[in-house]
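Trainee: I would like to see how this sequence folds:
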Amino acid sequence: MRGLSRHLATLCVVLLLVFGPGQGRAEQFAAGPRPGQTPVEIEADSLSSDRRAGTYLARGNVRIRHGDLTLLADEIEWHPQSGEARAPGRVSLVDAEGTLSGEDLVINLETGQGHLAQGRFFLAEHNLYVTGEGIERISTNQYRLARGTFTTCDGERPDWSFSARDLKVDLGSFARGRHARFHLKDVPVLYVPYFFYPAKTERESGFLMPRYGYSDRRGWEVSLAYYQVIATNQDATLYLDYLTELGLGKGAEYRYVFEAHEGEALVYHISGSGDQGDAYAIEWRNDGQLAGATRFGADIEYVSDRDYWQTFGEAAGEYNRDKTESKLFLSRSWEQQTLGGQLKYLKNLDDPSDATLQRLPQVRYSLVPVELGESPLYFGFDGTYDHFWRREGTKGQRLTLRPTLAAPFRVGVLEVAPELAYRQRFYSASGAEDDFSQKGMAEFTTRLSSSFARVYSPQGQRVRRIQHVVGPDVVYFYTPPTVQGRLPSFDAEDRIGPLHRLSYGLINRLTARIEPADGPARYREFLYFRLSQDYDIRESPPDPLNPRDNLRPFSDLRAELLVRPTRWGYLDFDGRYDLQTRDGKRTGFATLSLDAGVDDDRGNGAVLGYHYLREDLEYFQARVYTALLHPVHAQLQYRHDLLTSTTLETVLDLEYRSQCWSLFLTLSDRPGETRYLVSFALTGVGRVGKFGGSLDRTD
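Mentor: All right, here's what the predicted structure looks like:
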């Protein structure tokens, strides 16, 4: 009966409030909604009305719906004429943004304005909890709290929180407070006269959370940043940093996405203090198209000196960098033609001399071989123009023209592709033996290739077919001897030696057809293996009975292996084995590269690598990471030089990951220095502190 009376009460109120009072009973329904008001639905265990006061009183499991707003309480008194509702005791207010709960609510359902005591607001999108002794709901998106607190931590006693005397939350913008304190559990540890926190559902301009830190290279540092939304496809961030050991840092970052372009640019400058000089960095990345389907790209990177990376770099790929490379390039492609040009600038950070050779610019043109009429011949062309420039040393220009003529044909299962080319180079150089010089040379190649395939049916649960493809190929190269001593020497293309060589190889591919029970079939090439070698005919003995000494007709035997047995594991091998004997013994591998890795998609994995270049380098590297110790996530990186028996780098990264914060510790041991770095991040706020320094240093 109670459920029936509840539904009858709901039905009666909805009908009366939507359609209005019946004829002849206007005095009884004087509290009904005025024209233009949104209909109100009330559900309750019992419902009564006061005709003279024009109010409704609902008791027991009360639910009032008004548009997107839902009010839940044990008792609610509603005034239809004013739109005001009063709910003594515990109450909850639910809308599209979140849930507001507390005691003794007074709210106008039409305007959305109201207030309640001992309130708590939860914004689900950001997992943001806001509490206050009193909460004033100014509008759907704005709240004001007296003695308010906020946190992204779950639980009645959060791990961290901010408290403020006057806290204003503007959903879609920021939470702002004055005289704020930062608490760990219930203990205040930091006072901030003013703070702001992003409570946004969309991008909005404003100051970002300040960052604090310390390192022995940079000293104490405070970083302030302002984020500016320029348009829906553009934004910018301005940086202002103060570093006690270095000076004042200023920077600007700009990001954009246009219909035909996207990229980002960064400029940063730090004013030197004390013995330190000014330092700066410039970066720009762009990928897009200009008119006429012309692609334009930029990859600009420039720093003042190597000290910049040593000071601001943290990863191995940064702190030990010895050069920067900047490129601007344009390219345009037609059906069978490509024209491209680039400006390329190198800066050697170890030896910043004026003798570094630059290509400013380099222009390339390529014509994919096209059929000449009805003949079996195909014509192709490659052309390159290089302008070599440097402040000190020989400068000049080189134009290379290389037309080709090919006549591919097929004999049974064998594909044959002979090609004749002529390489013509023109030079104009200052400081060379001749101001102008040129040289032409012929080149001839022929490729023979084929492929054989077979399909196997292992009848596994998921793997139903495996295709094995074998592809042998042989290439013959011939370039006659040419005198080139009087040509300028800018790079390796200026001295092309005679060539009379055979290259041969054998490729094996294994591809599996995988048929999962709940999806379409897919294919995975899980093994690629290639053996190849060169035979230099020029160095082959003319008389087998009288072999010449110090000849090496056979090159190193190269083996390439790629194994992908599953999506979580891989093995890559690339090695060149030297077949030459010295003192009656094989010399072994000339180069070797071995990489293997596993990853279970749950935060656990390992990567191992071994790299060897005879008489030059040999090192081992490893990276192991795990989440098995959750909430502690660990990663260990190790690199060791086997030639000198020296550890190049050992880095241990530890993260304690709580529900609403993370603590990071990095210990790095590199030749000459052992460093530590501690940083702290709050969920929804980001990294708010970073402290580091040297534990041991050898100058």
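Trainee: alpha carbons only for contacts and neighbour counts from here, please
Mentor: Will do.
Trainee: Can you spell out which helices and strands pack onto the helix or strand containing residue 379?
Mentor: Per DSSP states H and E, residue 379 falls inside strand 378-389. With contacts defined as 3 or more CA pairs under 8 Å, 6 or more residues apart in numbering; DSSP states H and E, strand 378-389 has these neighbours: strand 358-371, strand 395-406.
Trainee: what does that strand rub up against?
Mentor: The contact list for strand 378-389 (CA atoms under 8 Å, 6 or more residues apart in numbering) reads 357-372, 395-407, 490.
Trainee: One more, please, to line up against the first structure:
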Amino acid sequence: MRRSVLTFLFLLTLPAFGGEVPVVITAKEVKGNVNTSVKAHGRVVVKYKDVTIEGDKGLYDRKRETIRVWGNVVIKEGDTELHCKNLIYNLNTKEALLENVEGWLSRGERLKAERIKRVSEKEWIAYDGEYTPCSHKCPDWSVSAKKFKILLGESFAGKWVAFRVKEIPILISPYLSGPIKRERKSGFLFPRFGYISKDGFIYKQPFYLVLGRSADLTLTYEKRTIDGEGKQAELRYVLGEKNRGDLTYYQLNKSDRKDWKFNLNHTYKPSDYAYGSAKAEIVSSREYYKSSSNLDTVEQSQVYTKSDVTVSKLWEHTVLNANAVYLRYLDGSADTIYQRLPSLSIYLLDSPIPKTPFTFNLFSRATYFYRKAGGSSYRVNLEPSLKLSKQIGRVKNTSELTYMYTYYQFGNSRELWRFKNSTKVNRFYPLGSYAISVNPELTFNYVESKNQESFPLYDITDRIRGERRLSPAVELYLYGKGKRLARISAQTDYLLNGSKWKELKGDFEITPTYWLTLRETADVSPQRGGLKFLNSYAQVNLSRINLWINHYNGKEMDIQYLKWGFKLPLSPFLNFNYIQRYDLKNSTDRERKYSFTMNRGCWNGEISYRWIKNYDSTIDYQIVLTINLVKLGSYGYKFTGKKE
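Mentor: Purely as a prediction, here's the structure:
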């Protein structure tokens, strides 16, 4: 005989948030008065708004507006799913108290604790807990503490925290936190470690300091075991919703010198029609990049620093732009280079002239030049233009006549005429499941020829060559199966005043199938003769292996190299990468890099060995280990050396 089960359903209403909020309780057995309290037994399910609570037993107290559920409790709310032994939940404030808890706070955030107190929808406090952003059953890393404060999807913070790798504690910190966006607290952050062969092991201890609601400061002390002591300050501030910035100062004291760097970044955008920014980068000397523990090889090869201030304002037909740029070359050449401090530009955009088919535009610029070695001046440019555009079917013709006037503080003035005419055709040809777009264009440029040798050489814009040039070009696209399969373009110039053709430049990119990509840049020169491939690239995805090869033939610097590599997946998380660069001009290897990259979701990292052969036959090599932990930041180890 089949046993029947009686299910009771009570619809309770509570005054909250300005209206009646329904609470639904289902269970095998429900007893009590809905106006005072209700007890439920036998797989209790409580539903309130977007919260679902399940357990073996339940008690609803209407007067206190609380629900208690115990025995195999599961609470679900959005991405949160927690399993616990006992739960007390306030229906009005959404505060909760949970015992013997384990589960997900959000996607990618797991928590295990003896007791958890939920203060609000975002803020949770865990006691005797363990936190990890790893989704694996046995987390790669986690942190545990007597007390945790967690802001869902934003941050976590705790005191006397143990950092664990596969449940094994390897480091104890008096304070640890991830990125904090609210309820920030001052305290020590997780220390960072590194290694450089000539300086020894590197220890960095950051301290986070709250300076109010709109600013915070991170102070970092750095110690190198062989030689070096560093200090760093990072100030972040918010002056308004669209007005913020940051300041960074780093100083490294070594036995024989002191190196430092200062950075400023500030942005101000009061509206969609106004923008301002200020960027400053000041470095003590070129030696800073050699002493820094920064792992960025591009920065280490930097030969200058750049600071600039930009302010832009846009109206319906006008743009005002003020810009000041200062370049400081670390070899001292900035003393002889003119700096533009500042440059003020006004652009009058294409504006229709009433009762005519023409539009008018104006470009004007006033620039003040300064040179540390001596010499300063200003220059004013005015460039009014008339433009006429006409569309006939698929053919569009645009003509533009420009008059340029330049006034120098010292020296003569200058006047030049420019004329440009462009004719472009857009044709589209469907070919069954494919289609071709062909866009030929013919442009004529005229610039008045005048002797400008008497004008001071402030920058390259003071040397404008006269020309009569005809420039044919064509661009072709191939489409198929809802995507672009190929792009081909070609362009050349015919100099009318010299009666000669310049080189024909062309490039194409073809992806005939998902596993093959080809790119090429080439030119044909009438003077040199023959076809010259400038930049060839091919990429092939075969099974799980990604192969690529790049041939580069630099025209300006006379550099020729062949670079190739591959990426081999070893597991769903681990890849092996290889890169090699061969110098074709000198028939020698220039660079090799071997690396393993790992991405486990809650952390990713790379360990690599790289060597570069210099032109004096010496070899620079480095071993780099970088680890990026979600919410804890990046950590690095670098070993460098040189072989004769």
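Trainee: Could you report the TM-score for this superposition?
Mentor: The TM-score (TM-score structural alignment, normalised by the length of the second structure) is 0.78; 621 aligned residues with a CA RMSD of 4.6 Å.
Trainee: Please identify the deepest-packed of the helices and strands packed on strand 378-389 of the first structure.
Mentor: Most buried of those by mean neighbour count (mean count of other CA atoms under 10 Å) is strand 395-406; its value is a mean of 20.
Trainee: Give me the buried positions along whatever helix or strand comes next after that strand.
Mentor: Following strand 395-406 of the first structure in sequence order, the next helix or strand is strand 409-411 (DSSP H and E). For strand 409-411 of the first structure, burial by neighbour count (16 or more other CA atoms under 10 Å) applies to no residue.
Trainee: Can you name the next helix or strand after strand 409-411 of the first structure?
Mentor: Remark: after strand 409-411 of the first structure, the chain's next helix or strand is strand 414-430, criterion DSSP H and E.
Trainee: tell me which strands and helices that next one is in contact with?
Mentor: Applying 3+ CA pairs under 8 Å, 6+ apart, one finds that strand 414-430 of the first structure contacts strand 395-406, strand 409-411, strand 436-449.
Trainee: and stretch 558-565 of the first structure, how far from the second structure on average?
Mentor: Taken over the aligned residues, the distance from stretch 558-565 of the first structure to the second structure averages 4.1 Å (mean CA distance after the TM-score superposition for the first structure).
Trainee: Quick one: the strands in the stretch 201-350 of the first structure, in order.
Mentor: Using DSSP state E, counting those that start in this stretch, the strands of the stretch 201-350 of the first structure run over 206-207, 211-215, 219-231, 234-243, 247-257, 261-270, 279-290, 294-303, 323-333, 337-348.
Trainee: Of the helices and strands packed on strand 378-389 of the first structure, which is nearest residue 425 of the first structure?
Mentor: Using CA to CA as the measure, strand 395-406 is the one of these that comes nearest residue 425 of the first structure, at 4.5 Å.
Trainee: post-alignment, the closest one versus the second structure, mean distance?
Mentor: Mean for strand 395-406 of the first structure is 3.9 Å (mean CA distance after the TM-score superposition for the first structure).
Trainee: gap between that strand and the chain center?
Mentor: Chain-centre distance of strand 395-406 of the first structure: 39 Å, with CA atoms, centre = their mean, to the nearest Å.
Trainee: Stretch 586-598 of the first structure now?
Mentor: Relative to its chain's centre, stretch 586-598 of the first structure lies at 30 Å (CA atoms, centre = their mean).
Trainee: still on that earlier bit, any chance of the helices and strands packed on strand 378-389 of the first structure in JSON lines, with distance to residue 556 of the first structure too?
Mentor: Putting these into JSON lines (distance: least, CA to CA, whole Å) gives the following:
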{"stretch": "strand 358-371", "distance to residue 556 of the first structure": "32"}
{"stretch": "strand 395-406", "distance to residue 556 of the first structure": "30"}
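Trainee: do you know which of the ones you listed lies nearest residue 608 of the first structure?
Mentor: Comparing those by CA to CA, strand 358-371 comes nearest, at 36.8 Å.
Trainee: which helices and strands does the closest one pack with?
Mentor: Using 3+ CA pairs under 8 Å, 6+ apart: strand 358-371 of the first structure touches strand 337-348, strand 378-389.
Trainee: what's the mean gap between the first one and the aligned bit of the second structure?
Mentor: Compared with the second structure after the fit, strand 337-348 of the first structure shows a mean deviation of 2.1 Å (mean CA distance after the TM-score superposition for the first structure).
Trainee: and if you look at the last one?
Mentor: After superposition onto the second structure, the mean distance of strand 378-389 of the first structure to its aligned counterpart is 3.5 Å, using mean CA distance after the TM-score superposition for the first structure.
Trainee: Cheers, nothing more for now.
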